[in-house]
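just the structure for this:
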Amino acid sequence: MQTSGHPRVEIVVPVRNEEYDLGPNIRRLRAFLDSAFPFPAEVCIADNGSTDATWEIGALLVTELPGVRIVRIEEPGRGRALKQVWSSSEAEVLAYMDVDLSTNLNALLPLVAPLLAGHSDVAIGSRLARGSRVVRRPKREAISRGYNLLLRATLGTRFSDAQCGFKAIRRDVAVELLPLVEDTSWFFDTELLVLAERAGLRIHEVPVDWVDDLDSRVAIAKTVVEDLRGIARLSKNLGRGRIPLESVRQAFGRPPIADPRTALAARVLRFAGVGVVSTLAYILLYLALRHAMPAQVANVLALLITAIGNTALNRRVTFGVRGVENRTKHQLRGLVTFGIGWALTASALWLLHTAVAVPAHSVEIVVLTAANLAATIVRFSLFQAWVFDDEAPTFPTLEPPAVLDSTRSN
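Take a look at the predicted model:
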């Protein structure tokens, strides 16, 4: 459906040096909107710092296709482009998608409909939600899963997929949130979602069909470093109360949210208490078993027994999970953390026995205790992000300012 007056939905397509994909994919997107999308929608090509023929091709598309406009942002940065276009748009719902159209366009209506209805505030496409179908290289899949688990562990996030290039936000929400987002590059998505979640806003997730773009030019190593810096900066600013999210909650009538630092501190204290009990039990079991068997065998048995008890105690005491539902699943996930603890302590024992032929049992205890403490941070992060998180996503099976506006018409 072509636009008449202000569109209800504006879809921003950020591009930088995309002269080959831009033409065919914008035509495809515009054809879908005109034939299969029930709301007036406009497409905005946001050219951020292209040095090839992207701008010229986009300008030709504007003259060819009603309902398409192009904006030029001189500096590169996807976040910068989205922030500038969204901040000046008059559409009710602001969306964006990657120019490669990796996400099936049939997910667009489920993405924006809850926002137009006022049911949700932000909507995201998720490649990691139940019902999604994804074709992606194993390396990209592992990085994506690891990144979202890291967000759950460090920032306590609940959304499943931070970086899928398929998102939407209501304009009134964007007006409040965009000034608070600092990043202008790839971390922009994550920062926006974290702030929305911390402000008590409703994030709607849509499972998507998604096919990896084999010609993707994203510099993975550089992006990972930038994302880690973004996580550290955002964690620090949230922890010190530097981001005025209370005004956002008040603007949309959301109830105050308990200070996450207080909740996390209480959970860490409970986890530490369980850890002290588990460590004492491990030491006693190890000493009892060590008299009858080699050090590595005594270590693995003592770890296994205490891991089962540790998971059960943390389930009830630290994370407040009651009842038998999901108990087996929690124990199986807990055994994964046991595997990490075993790997660390086994490596520590191996190094000790390599350096000292027959070390005293007291030295073994000191080394193993240090190794267990090293594993504690990883264990707590996994407990919080995955083991007891029954809303964690079920992952799908892996299968092989110059502006030109078009003339709007009814």
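
all contacts plus neighbour counts: C-alpha atoms, from now on.
Noted.

confirm that Val206 sits in a strand.
Yes: counting by DSSP: H, G, I helix; E, B strand; the rest coil, one finds Val206 located in a strand.

nearest residue to it in space, please, no chain neighbours.
Distance criterion C-alpha to C-alpha, 6 or more residues apart in numbering; nearest residue to Val206, sequence neighbours excluded, is Gly125 at 4.8 Å.

do Pro207 as well
Among residues not flanking Pro207 along the chain, Ser132 sits closest, at 4.5 Å (C-alpha to C-alpha, 6+ apart).

which residues does the one you found contact?
Under the criterion of C-alpha atoms under 8 Å, 6 or more residues apart in numbering, the contact partners of Ser132 comprise 126, 207-210, 396.

filter those residues down to the buried ones.
In those, burial by neighbour count holds for 126, 207-210, counting by 16 or more other C-alpha atoms under 10 Å.

ranges for the helices of the stretch 251-400 of the chain?
For the stretch 251-400 of the chain, helices defined by DSSP state H, counting those that start in this stretch occupy the ranges 260-290, 295-313, 327-355, 361-382.

here is the second sequence; please produce its structure so I can put it next to the first one:
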Amino acid sequence: MLHLSILVFPFISLLIPCYNESSRCHLLIEGITQFQREWKGPFEVVVVNDGSSDNTLKILQDWKVRCGPSRQIQMITQQNTGKGGAIQRGIPYCKGDFILTLDADMSTSPEELNRWWVLYAGFKQDEILIGSRELKESIIREFPLRKWIGNWFNRIIRWITGLQFKDTQCGFKLYPNKLAQEIFTQLKTMGWAHDVEVLCRAKKMQMKVKEMPLHWQAVEGSKVVVWKDSFRMFKEVLQIQHMMKKENNSNSPK
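A predicted model of the protein is given here:
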């Protein structure tokens, strides 16, 4: 096995979309603090406040002031567009060799990156790594109903899009910077189903994508309303499939 000491830890951009997270900002702050202790390379934090109407922005701005200039933290504020739109907005601000997108509730801690680094003996500039809660090696604590709905949603996605991933919706994804820029400049889906479009575009551009095991824990206060948002995401997936098919037809030789 390749020893860690001969690997150069890359510069990582942690990209975190936030919407009304005031009750859970402490989880974000604790997660970043722990990551700073564990990660041996340079990193920055890019937070996109997606039009929060609570105290999310103030809490995170105060945290940035407490951290001082020693920690690279960028705060970006925009009107609410949705999770996909928030990530798309943050991508151009990321300067790291790799961009890690993750949820503000730290359902998967950024420390997971260290486990991936060891497991995979480094990261590749031509491959996207996506967390999968459905791999048998993953350690998951989930609410039973949401797990059941999530399983069926992923089956439907595979059936509609032809994507073969077991879990498209986990927010913990690691992109080489160049590939992220290529994908997200073309992103049209601003809501929760943006992950499906991201993976469809990666497939269209013949990018390598690998599912990775992870530790994931459901956190109280999720913004997803299971039945309502599942139906909305299903509609978005149909729209994505129609859009990608239309693009493929327009690009095919006449």
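
tell me the one of the buried ones among the contacts of Ser132 of structure 1 nearest Pro114 of structure 1?
Sorting those by distance to Pro114 of structure 1 puts Pro207 at the head of the list, at 14.1 Å, by C-alpha to C-alpha.

map the closest one onto structure 2.
Using TM-score structural alignment, the equivalent of Pro207 of structure 1 in structure 2 is Pro213.

same question for Gln296 of structure 1.
Here Gln296 of structure 1 stays unmatched in structure 2, going by TM-score structural alignment.

do you know how far Gln296 of structure 1 is from Arg290 of structure 1?
Here the criterion is C-alpha to C-alpha, to the nearest Å. By it, Gln296 of structure 1 lies 9 Å from Arg290 of structure 1.

go on, Val297 of structure 1?
Using C-alpha to C-alpha, one gets 8 Å for the distance from Val297 of structure 1 to Arg290 of structure 1.

could you find the closest non-adjacent residue to Leu174 of structure 2?
Here the residue nearest Leu174 of structure 2, using C-alpha to C-alpha, 6+ apart, is Leu100, at 4.4 Å.

the one you found contacts Asn177, doesn't it?
No: Leu100 of structure 2 sits out of contact with Asn177 when judged by C-alpha atoms under 8 Å, with a separation of 9.4 Å.

the strands in the stretch 1-150 of structure 1, which residues?
9-15, 41-48, 68-73, 93-97, 122-126, 133-135 (DSSP state E, counting those that start in this stretch).

mind listing the helices for structure 2?
For structure 2, applying DSSP state H gives helices covering 25-38, 56-67, 83-90, 112-120, 144-161, 177-184, 194-204, 226-251.

pick the most buried one from those helices.
When neighbours are counted by mean count of other C-alpha atoms under 10 Å, the highest per-stretch mean among those falls to helix 83-90, a mean of 23.

mean shift of that helix relative to structure 1?
On the superposed models, the aligned residues of structure 1 are on average 0.7 Å from helix 83-90 of structure 2, with distances taken as mean C-alpha distance after the TM-score superposition for structure 1.

which bit of structure 1 covers that helix?
Helix 83-90 of structure 2 lines up with residues 78-85 of structure 1 when matched by TM-score structural alignment.

contact partners of that stretch?
Stretch 78-85 of structure 1 has contacts (C-alpha under 8 Å, 6+ apart) with 12, 14-15, 46-48, 71, 73, 96, 178, 183-189.
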